[in-house]
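J.: build me a model from this:
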Amino acid sequence: MNTPLSSSAFEYAPAPESRSLVDIAPSYGLFIDGEFTEAADGKVFKTVSPSSEEVLSEVSRAGAADVDRAVAAARRAFASWSALPGAERAKYLFRIARIIQERSRELAVLESLDNGKPIKETRDTDLPLVAAHFFYYAGWADKLEHAGFGAAPRPLGVAGQVIPWNFPLLMLAWKIAPALATGNTVVLKPAETTPLSALFFADICRQAGLPRGVVNILTGYGDTGGALVAHEDVNKVAFTGSTAVGKQIARTVAGTDKKLTLELGGKGANIVFDDAPLDQAVEGIVTGIFFNQGQVCCAGSRLLVQESVEEELLDALKSRLSTLRLGDPLDKNTDIGAINSAEQLARITSLADRGEAEGAERWTADCPLPSAGYWFAPTLFTKVTQAHTVARDEIFGPVLSVLTFRTPEEAVAKANNSAYGLSAGIWTEKGSRILAVAERLRAGVIWANTFNKFDPTSPFGGYKESGYGREGGRHGLEAYLDV
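T.: Modelled structure (predicted):
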């Protein structure tokens, strides 16, 4: 006689990745002209693991004098680096890519510790893409004359790059790989809450034998980035981060001859039609908003579902969210990691509370939250209108707002009714509908029957308050060339 299986979910045994794979030093300096050095004024700050609130290391805090030193080092290196044949620059990029692959397990653990994201994301998504970007742009280094930007495109000079905390190493790769391939030199400032992977990358540059001064890493707060952006000897500024800071940078650069690209916030619409494969759509919705705890600029944070399938889809979605595992980022079974910082957790909490106060119906997955660290359970809001704050503002957390529509025209109108224009998703079995809807969406990246899929050969960027310029693909070369 067969005994029926229990209706409860199977329990997973802990499967932690070994923390011993990464050796974090008690302190780190700035990386300037091929060497680690203390800040000129001796200032330091601490970087904390968001899952445990443990201090991981003490890091130098760069000031204006340090920015001057780093830019001067990059300027000195530019003459010889830009004069190298493209094939020679490519060799360095290939070396960096191979070393990243060799050290990928170490770097994945480091990123999960410093950022809070699950190890299976850093291991299976972030690190493969980081290496792929360096491999891809290494291939372009000796083919720039055939990239469509003129017969003899020239590098701009010194690139000042400021990256965010949600994908620290991947955003570094997006910035540094095309800059080096095109013959520019770099001064990069990582986010203050996630400085460690950039400092480990500095060591990779030395391991690859990269000439001194070609890449410089300045850790610090917003004032460090501000000094870098405003520096008179920087020729190119690249920024990924919030729209508010992006606007401030645009004001700083206005009136100068600096080239600028901005990749800013988003409020992506994920549109599900009544003929969509709902099980597949549910997985895409989860990937769209709960990947990296929703701390993704192109997250599908607005779900637009056709009225006739709303109830069925929401039932399936809530059931799926109830199976997500929240906890230790180093556990290979973890789906939802820690929020990056106390400040970001406070913002998410405030906006979610505001959504509830404005009348939207809140549903939160029933899961225990660890006693230490920064955590927010997967949450969705229904009965949402265009007027609700949770439908307009970028929350940058694991919070999904659900709106409904009846016709494709209404779906497009609601999707485009946003200050942002970075990403969108379309779920339907009809290819003609995908094309018809996509051409009317004002979004830089549109996925069809999938979400959050990236490739170094594809350009990425947005419209409106999501910024301007493109990163990735052949288009990503143009931002670093005088064409």
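J.: from here on, contacts and neighbour counts on C-alpha atoms
T.: Fine.
J.: just give me the neighbour total for Glu343.
T.: 11 (other C-alpha atoms under 10 Å).
J.: with Leu84 instead?
T.: When counting by other C-alpha under 10 Å, one arrives at 13 neighbours for Leu84.
J.: any idea which helix or strand carries Leu313?
T.: Using DSSP states H and E, Leu313 sits within helix 310-321.
J.: am I right that Leu303 is in a strand?
T.: Yes: under DSSP: H, G, I helix; E, B strand; the rest coil, Leu303 falls within a strand.
J.: how close does it sit to Asn166?
T.: Remark: distance between Leu303 and Asn166 (C-alpha to C-alpha, to the nearest Å) = 22 Å.
J.: buried ones in stretch 450-466, by neighbour count?
T.: The neighbour-count check on stretch 450-466 (16 or more other C-alpha atoms under 10 Å) flags 450-452, 456-457, 459-466 as buried.
J.: Proceed likewise with the subsequent sequence, for comparison:
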Amino acid sequence: MVSESTADLIRFENTIGGQPAGAAGSWFTTVDPNTGQPWAQIPKCGPNDVNAAVEAARNAFYDPAWRDITATARGQLLNRLADIIAEEAERLIALEVRDNGKLIQEVRGQLNYIPQWFRYFGGLADKIQGDVLPIDKPGMHAHTCREPLGVVACITPWNSPLMLLTWKLAPALAAGNTCVVKPSEHTSASTLAFLALFEKAGFPPGVVNSVTGFPAEVGEPLVRHPDVRKVAFTGGDAGGLSVYRSAAEGLKPVTLELGGKSPNIIFEDANLENAVNGAISGIFAATGQTCIAGSRLLVQRSVHDQVVERLVELAKTAIMGDPKRADTQVGPVTTQPQLQRILDYIQIARDEGAQCVLGGGVPDASTLGGGWFVEPTVLTGVNNQMRIAREEVFGPVLAVIPFDDEAEALSIANDSPYGLAAGVWTSDIGRSLRMSNRLEAGTVWINCYRAASFLAPFGGYKSSGIGRENGQEAIDAYLQTKTVWIDTTGKVANPFVMR
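T.: This is a model prediction of the structure:
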């Protein structure tokens, strides 16, 4: 609910062509999920703003100030940016915590880690190489070179705005592309502050631009724009499918990181204390608002009751409250519609026969600042055909599913339209290898959960996405291959016959 005077709100601006840009006087309000109160205004852009941003990015791509600098110089710019991000980290942390309600401890960890992405891909910038081909035709030389695609659209979600933007920007820029960023309409503030740092780092105007607003007015025109050469998107599977369809009309490559319903699997031989901690980390950290949430907890039947008891007792101690406090463990849900969606799914699970053994509702708001909070929730009596086991909730709701043996655990785990991540808890090294080989997931954690690195490729199987972010594999998604043939004989033989 917006009740505060707009005169009291902070205004953020986009960056287009190296200059601050509003949206022809049109703004929308962003709300602090911890208090439910508005705190900032964001430019409400439209197709004309999209055109201006893409034109700025296209001009920058062909401008010698960017196109003709050496790959080493590109890498140095990324390294300089990394230093500036480190210097500005505390300001960016405060903005992101206020805008999306993520715990300050987690946001600080991300912001302190983000510079490493730019340093890593800065180091890869001048390692992009082609090949000399051992061609089979006499008198001919052939080689390949790897070149940037052009303008890249980077579309990011509301749950980890700066981290997930970095996963796109760092490899895209290292490869020599230019970018237009469209952040979530729910959490744009930290992104706009972040993009202002590129000019300070010395990037030429127009290399990185932004447009803010809503999917129909900004997202779709950006994806469809004829000068956009690639789309990198993180979000829900419905949004990803829409992006994929629109991009396909222009034959544009995409990287899509979409939803998940990840199984976190506990075997009877696991260290149960560690496994329960891992289950808590997998679903209640970040208030469950993460694509890799271990929202399906598969527990071997022989230890099922013991695990549930331990899990409930530990989850009961979770401290809910202001995400700016260092001792808070569960913060608010980022948006009011998302809060209602979570509550609706809990009711659907109950209607389908699940038992709610912890949480299941909204806590006493008088102790929590009036924000959008939902209790950590544990559901038992779940089978894998229930909606709570098949559809992404994106909240602190854990569905516990029993299994008898390894074969059944694999069958349940893989019986999902998603395949983003999985966790396995066992002391049997053979089982850990068998499970990791057979689980249909882009990431498998063994006796751990929610680990990520700039060195490790990340992405999904099945409906969880297309392509990979992070690691050396990521930069390939922002390059295209050119083959060059050179005649060394000085003669053109029969012009009517293919050489």
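J.: can you check which part of the second structure the helix holding Leu313 of the first structure sits on?
T.: Under TM-score structural alignment, the counterpart of helix 310-321 of the first structure in the second structure spans residues 304-315.
J.: mean deviation of the matching stretch from the first structure?
T.: Its aligned residues in the first structure lie a mean 0.9 Å from stretch 304-315 of the second structure after superposition (mean C-alpha distance after the TM-score superposition for the first structure).
J.: Thr72 of the second structure and Trp167 of the second structure, how far apart?
T.: 20 Å.
J.: longest helix in the second structure, please.
T.: For the second structure, the helix with the greatest residue count under DSSP state H is helix 71-100.
J.: give me the packing partners of the helix holding Leu313 of the first structure, helices and strands only.
T.: Using 3 or more C-alpha pairs under 8 Å, 6 or more residues apart in numbering; DSSP states H and E, the elements in contact with helix 310-321 of the first structure are helix 278-290.
J.: average distance between the helix it packs on and the second structure?
T.: Mean deviation for helix 278-290 of the first structure: 0.8 Å (mean C-alpha distance after the TM-score superposition for the first structure).
J.: would you check the span in the second structure matched by that helix?
T.: Using TM-score structural alignment, the residues of the second structure aligned to helix 278-290 of the first structure are 272-284.
J.: buried set for the matching stretch?
T.: The neighbour-count check on stretch 272-284 of the second structure (16+ other C-alpha under 10 Å) flags 272, 275-284 as buried.
J.: against the second structure, where does the next helix or strand after the helix holding Leu313 of the first structure fall?
T.: Using DSSP H and E, the helix or strand that follows helix 310-321 of the first structure in sequence is helix 342-357. Using TM-score structural alignment, the residues of the second structure aligned to helix 342-357 of the first structure are 336-351.
J.: name the residues of the matching stretch that are buried.
T.: In stretch 336-351 of the second structure, counting by 16+ other C-alpha under 10 Å, buried: 336, 338-339, 342-343, 345-347, 349-350.
J.: tabulate the residues you listed (a markdown table), appending distance to Pro402 of the second structure.
T.: Putting those into a markdown table (distance: C-alpha to C-alpha, whole Å) gives the following:
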| residue | distance to Pro402 of the second structure |
| --- | --- |
| Gln336 | 33 |
| Gln338 | 28 |
| Leu339 | 28 |
| Ile342 | 23 |
| Leu343 | 24 |
| Tyr345 | 20 |
| Ile346 | 19 |
| Gln347 | 21 |
| Ala349 | 16 |
| Arg350 | 17 |
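J.: which among the residues you listed gets closest to Asp237 of the second structure?
T.: Gln338 (15.4 Å; C-alpha to C-alpha).
J.: tell me how far the closest one lies from Thr287 of the second structure.
T.: Applying C-alpha to C-alpha to Gln338 of the second structure and Thr287 of the second structure gives a distance of 12 Å.
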